[in-house]
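A.B. asks: build me a model from this:
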Amino acid sequence: MEQISTMEKLFTVIDNTATILKEELSCSYLEAVAETGENLFQGTILQEEVSELSKKRLEKEYSQVKLERHSVEEIRKAYQLAALKGMKEATQPNHQMTPDAVAIFMGYLVSKFTEKQKEFTIFDPAVGTGNLLTTVLNQTGTKDVEAYGIDVDDLLLKLAYVSANLQQHSIQFYNQDSLQPLYIDPVDVVVCDLPVGYYPNDIGAAGYNLRAKEGHSYAHHLFIEQSLKYTKAGGYLLFLVPNHLFTSDQAADLNAYLKEHSVIQGMIQLPLSLFKDEKAAKSIFILQKKGIEVNVPKQALLVDLPKFSNKAAMSGIINQIDAWFKKEK
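C.D. replies: Next comes the predicted model:
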């Protein structure tokens, strides 16, 4: 029989306690995951309406966990696994999570682009549950990183906030529409799994260069423009974009805007096997905001990733990417 990993044990406690709280508080499983995460972080049961019997059951479960014995990655994975379970139960289409392997790979890329910086600021304008942002932060090592996350969905933001606390990351979160004026200063790095689709607020879109000439504008185009606005000159932006980004009816406008304001550093196509439907396939799109010392790479980083499980092929790709960084950076 396989030994249960420490991450799985932690997930089991989160899952069991969330299930108890879901019944006691008459809330969704996803809301209960946020509540139980708060309890774990505070080391006490915060919900006053919980019955004495359930309180004893919760205390028994929590007593099995010593957070300081877990790595930040174990905590992140266990908590996100519970959030993922909750999202599958919910039917809201915006409740999607960046696949772990992709988030880890984006973290590797951010660490490469910020290699020479002792400290930097980072921002995710569609932070969701915080999985992408905290995965990236977990790979920055000892660097001093100031992080920001914004999301319009208050439940997802609460999950992100609790997850960040459990992993001991200091992230400033804002619950707002990221396509409206923001409360943050420009940052060194933007990471974002772009929300794909139409932005329903035509009045809010009116101030954007990439607004549609008629009808609703593409939210993912506006997110790119907004992100560039809140990036320092010379800063990097790493987006998860749909593969059809440059074949849409508004692609010419996007192309012209990117040429004016940024330098394309690379496009890394993710393995199609990651996506149920080929039409939903995505790539990592890497931009650098134009600035005085920004040079156009002799050759952009163009890569088709193999399956992440193919270790030999992935190792070859990593060597290829490392060689590109030595040559271009």
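A.B. asks: CA atoms for contacts and neighbours, from now on please.
C.D. replies: Noted.
A.B. asks: grab the nearest non-local neighbour of V65.
C.D. replies: L10 (6.8 Å; Cα to Cα, 6 or more residues apart in numbering).
A.B. asks: how many residues are close by that neighbour?
C.D. replies: 23 (other Cα atoms under 10 Å).
A.B. asks: just checking, what packs against the strand or helix carrying it?
C.D. replies: L10 is part of helix 6-25, with elements assigned from DSSP states H and E. Helix 6-25 is packed against helix 29-42, helix 52-62, helix 72-89, with contacts defined by 3 or more Cα pairs under 8 Å, 6 or more residues apart in numbering; DSSP states H and E.
A.B. asks: show me what counts as buried in the shortest one.
C.D. replies: Within helix 52-62, the residues that qualify as buried are 55, 58, 61-62, counting by 16 or more other Cα atoms under 10 Å.
A.B. asks: okay, which residue is most central for this protein?
C.D. replies: For the chain, L132 is the residue whose C-alpha lies nearest the centre (Cα atoms, centre = their mean; 2.5 Å).
A.B. asks: so that residue sits in a helix?
C.D. replies: Yes: L132: assigned to a helix according to DSSP: H, G, I helix; E, B strand; the rest coil.
A.B. asks: skipping its backbone neighbours, what lies nearest M106 in space?
C.D. replies: Using Cα to Cα, 6+ apart, the closest residue to M106 is V136 (6.8 Å).
A.B. asks: repeat for L237
C.D. replies: That would be V190: by Cα to Cα, 6+ apart, it lies 4.6 Å from L237.
A.B. asks: and that neighbour, how far from K158?
C.D. replies: 21 Å (Cα to Cα, to the nearest Å).
A.B. asks: one more, for comparison:
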Amino acid sequence: MKATNVESLFGLMDEAITLLQTEVELTYIEALSETLENLSFEAKAQQVEGLPSIEAVERLNSLYKKMNLDALDKEIIRKSIQLTFIKATKEDKLQMNHQMTPDTIAYLIAYFIGEIKKDKTEKLHVSDLAAGTGNLLNIVVAHLTSRGNEVTAEAVDNDDLLISVAANSGALLGFSEKIHYTHSDSLQELLIAPSDIVVSDFPIGYYPVNERAKNYQTAFPEGNSFAHFLMFEQNVNYLKESGWGIFIVPSDIFETDKSSVLMGWLKENVHIQAFLSLPADLFHKNGMKKSIIIVQKIGEKSLQAEQVLLGEIPDLKNAQKMQSFLDIFHNWSAKMI
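C.D. replies: So this is what the prediction gives:
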């Protein structure tokens, strides 16, 4: 039976991934990456040095055909891929920095961008320098495209499996001509165009390459520097003057004994327009609580909002409170931006 919804498509994808995983002795995410690559290129299984077996190739091709991707809504495909990655996260015990940005947060960021960039005819270039599987960028690009904007984008990540998942997911979602994918350490010099908007769910922790970190003003004088400080600076480096950055950061980013390093740099380079705490129940550990920060790169057309929007985003499941919050953001952006 052919796939018709998220549940049936995920079931077929999971069966294909598990079969490939067993046949070729791969981790789940490795098999997911190869499955998406097969689906992106003529939906046919590839055999290398006799693996997978002829019988497995035939079974995989049958599963691919049943997936019926050409006839399915792109959102069904995106959500099904998301479910397979969530399974990979659990089965392969992926590190925190490799986990996918949740839909709820990604859609919220897409809404913020829509309120900030009100012109639906404007050509926009968007980038994510810690793209991971591409879920955040895919949702932002889809949102802006659906309302009429002509959108191009850059996705960069230093993990080969994650950027492969992102690129092949993008191909299945019809974004091959919109999004350019780069496998690179984002803190190296990048051959990408400056963006109107940058979004990112920053990796948290220490950056191990001190020789490269010393090129950044947010680096520490001694020892390893915070990756999220360096990523903040690098994202702004690839913003056009007066462009906008919307980032997911640790809620305590301005409360550590090293925060003065970041604050000093921010004051010289961006206007902080909003800092909004995400609901605590989105995170397993209180120490991992995160917030969304909205900044504008200083330029001729930039303007510091008279009132920086500070506060907490309510429980995303509470429709009434969320609508009230969205109204507050809409009114604030109309007056301040």
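A.B. asks: circling back: any chance of the buried residues of helix 52-62 of the first structure in JSON lines, plus distance to K279 of the first structure?
C.D. replies: Below are the buried residues of helix 52-62 of the first structure laid out as JSON lines (distance: Cα to Cα, whole Å):
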{"residue": "K55", "distance to K279 of the first structure": "47"}
{"residue": "L58", "distance to K279 of the first structure": "44"}
{"residue": "E61", "distance to K279 of the first structure": "43"}
{"residue": "Y62", "distance to K279 of the first structure": "43"}
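A.B. asks: trace K158 of the first structure over to the second structure, please.
C.D. replies: The equivalent of K158 of the first structure in the second structure is S164 (alignment by TM-score structural alignment).
A.B. asks: ok, that match touching L32?
C.D. replies: No: counting by Cα atoms under 8 Å, L32 is not a contact partner of S164 of the second structure; they are 9.8 Å apart.
A.B. asks: in the second structure, which spans are strands?
C.D. replies: 123-128, 150-157, 179-183, 195-201, 206-207, 225-226, 239-250, 270-277, 290-297, 309-312 (DSSP state E).
A.B. asks: the residue nearest to the centre of the first structure matches what in the second structure?
C.D. replies: Matched to the second structure by TM-score structural alignment, L132 of the first structure sits across from L136.
A.B. asks: so what's its match up against?
C.D. replies: 101-103, 106, 199-200 (Cα atoms under 8 Å, 6 or more residues apart in numbering).
A.B. asks: 10 Å instead, please
C.D. replies: By Cα atoms under 10 Å, 6 or more residues apart in numbering, the contact list for L136 of the second structure reads 100-107, 109-110, 128, 130, 199-201.
A.B. asks: about what we covered before: for A43 of the second structure, find the nearest of the strands of the second structure.
C.D. replies: strand 179-183 (20.8 Å; Cα to Cα).
A.B. asks: so that closest one matches what in the first structure?
C.D. replies: Taking TM-score structural alignment, strand 179-183 of the second structure hits residues 171-175 over in the first structure.
A.B. asks: that stretch: how far from the chain's middle?
C.D. replies: 13 Å (Cα atoms, centre = their mean, to the nearest Å).
A.B. asks: same thing with stretch 130-144 of the second structure?
C.D. replies: Taking Cα atoms, centre = their mean, one finds stretch 130-144 of the second structure lying 5 Å from the centre of the chain it belongs to.
A.B. asks: and if you look at stretch 103-123 of the second structure?
C.D. replies: The answer for stretch 103-123 of the second structure is 14 Å, by Cα atoms, centre = their mean.
A.B. asks: same deal with stretch 13-33 of the first structure?
C.D. replies: 24 Å.
A.B. asks: check stretch 167-183 of the first structure too.
C.D. replies: 12 Å.
A.B. asks: check contacts around the equivalent of P194 of the second structure over in the first structure.
C.D. replies: Aligned by TM-score structural alignment, P194 of the second structure pairs with P186 of the first structure. For P186 of the first structure, the contacting residues are 121-123, 227-233, 235, by Cα under 10 Å, 6+ apart.
A.B. asks: buried subset of those as a PyMOL selection?
C.D. replies: Buried residues within these, by 16+ other Cα under 10 Å, are selected in PyMOL with:
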select buried, resi 121+122+123+227+228+230+231+232+233+235
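A.B. asks: ok, so of the contacts of P186 of the first structure, who is nearest K143 of the first structure?
C.D. replies: Distances from K143 of the first structure to the contacts of P186 of the first structure, taken by Cα to Cα, are shortest for T121, at 10.5 Å.
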